[in-house]
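J.: sequence-free structure coming up:
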């Protein structure tokens, strides 16, 4: 069985891909949480705490919030 690879063992392109992915994920999460905080509860579909918790889940939570959690 192969040992787990560490960040320092990745090639330069792999390191850049990981860093870009992390930045994108954090940006989406912060944007979703900021929007949720500023948006009145009447404009959110469902409970705000549930959407806040969902926004902490990978890319899927913030994307789901932006796609399905806001009222027009």
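T.: Sure thing, it's come through. Being a predicted model, the structure only gives us computed values, none of them experimental. Numbering: from 1, shown residues only.
J.: from now on I want contacts and neighbour counts done on CA atoms only, so please keep to that.
T.: Will do.
J.: for the longest helix that the chain contains, packing partners?
T.: Ordering each helix of the chain by length in residues (DSSP state H) puts helix 12-38 first. Contact partners of helix 12-38 among helices and strands, from 3 or more Cα pairs under 8 Å, 6 or more residues apart in numbering; DSSP states H and E: helix 48-54, helix 60-64.
J.: ok, which of these comes nearest residue 41?
T.: Closest of the helices and strands packed on helix 12-38 to residue 41 is helix 48-54, at 6.9 Å (criterion: Cα to Cα).
J.: name the residues of the closest one that are buried.
T.: Judged by neighbour count (16 or more other Cα atoms under 10 Å), helix 48-54 contains these buried residues: 48, 51, 52, 54.
J.: tell me what that helix is packed against?
T.: Contact here means 3+ Cα pairs under 8 Å, 6+ apart; on that basis helix 48-54 packs against helix 12-38, helix 60-64.
J.: in addition, the following structure is provided for comparison:
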């Protein structure tokens, strides 16, 4: 696979993970009315999404690609 194609695919994956993390953090606000268990579940899910996003950002950083937060 061409390195530029690999970079582009990884950047696209990072952008999807970033959008997913943003969405999951928004769900925490929506869960606020549903009680502490719903808030905790939404928080856990958002944390996992942020961890995935950060993992892709780290991989891109090793390739010399800088991502903006």
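T.: Nice, I can see it. Just so it is clear, the structure is predicted and the values come from calculations on it, not from any experiment.
J.: superposed, what's their TM-score?
T.: Superposed pair, TM-score by TM-score structural alignment, normalised by the length of structure 2: 0.52. Supporting alignment: 49 aligned residues with a Cα RMSD of 2.8 Å.
J.: I'd like the helices and strands packed on helix 12-38 of structure 1 as TSV, with distance to residue 11 of structure 1 appended.
T.: Shown next, in TSV, are those (distance: least, Cα to Cα, whole Å):
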stretch	distance to residue 11 of structure 1
helix 48-54	33
helix 60-64	27
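J.: quick check: which of these is nearest to residue 27 of structure 1?
T.: helix 60-64 (9.6 Å).
J.: list of residues touching that closest one?
T.: The list of residues contacting helix 60-64 of structure 1 from outside it, by Cα atoms under 8 Å, 6 or more residues apart in numbering, reads 28, 29, 32, 51, 54, 55, 56.
J.: please redo it, this time with the cut-off set to 7 Å
T.: Helix 60-64 of structure 1 has contacts (Cα atoms under 7 Å, 6 or more residues apart in numbering) with 28, 29, 32, 54, 55.
J.: quick one: buried residues of that helix?
T.: For helix 60-64 of structure 1, by 16+ other Cα under 10 Å, it's 61, 62, 63.
J.: turn the buried residues of helix 48-54 of structure 1 into TSV, columns for distance to residue 37 of structure 1.
T.: As requested, those are arranged in TSV below (distance: Cα to Cα, whole Å):
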residue	distance to residue 37 of structure 1
48	8
51	10
52	9
54	14
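J.: from the residues you listed, which is closest to residue 18 of structure 1?
T.: Ranked by distance to residue 18 of structure 1 (Cα to Cα), those are led by residue 54 at 22.2 Å.
J.: and that closest one, how far from residue 16 of structure 1?
T.: For residue 54 of structure 1, the distance to residue 16 of structure 1 equals 27 Å [Cα to Cα, to the nearest Å].
J.: fine by me, we can end here.
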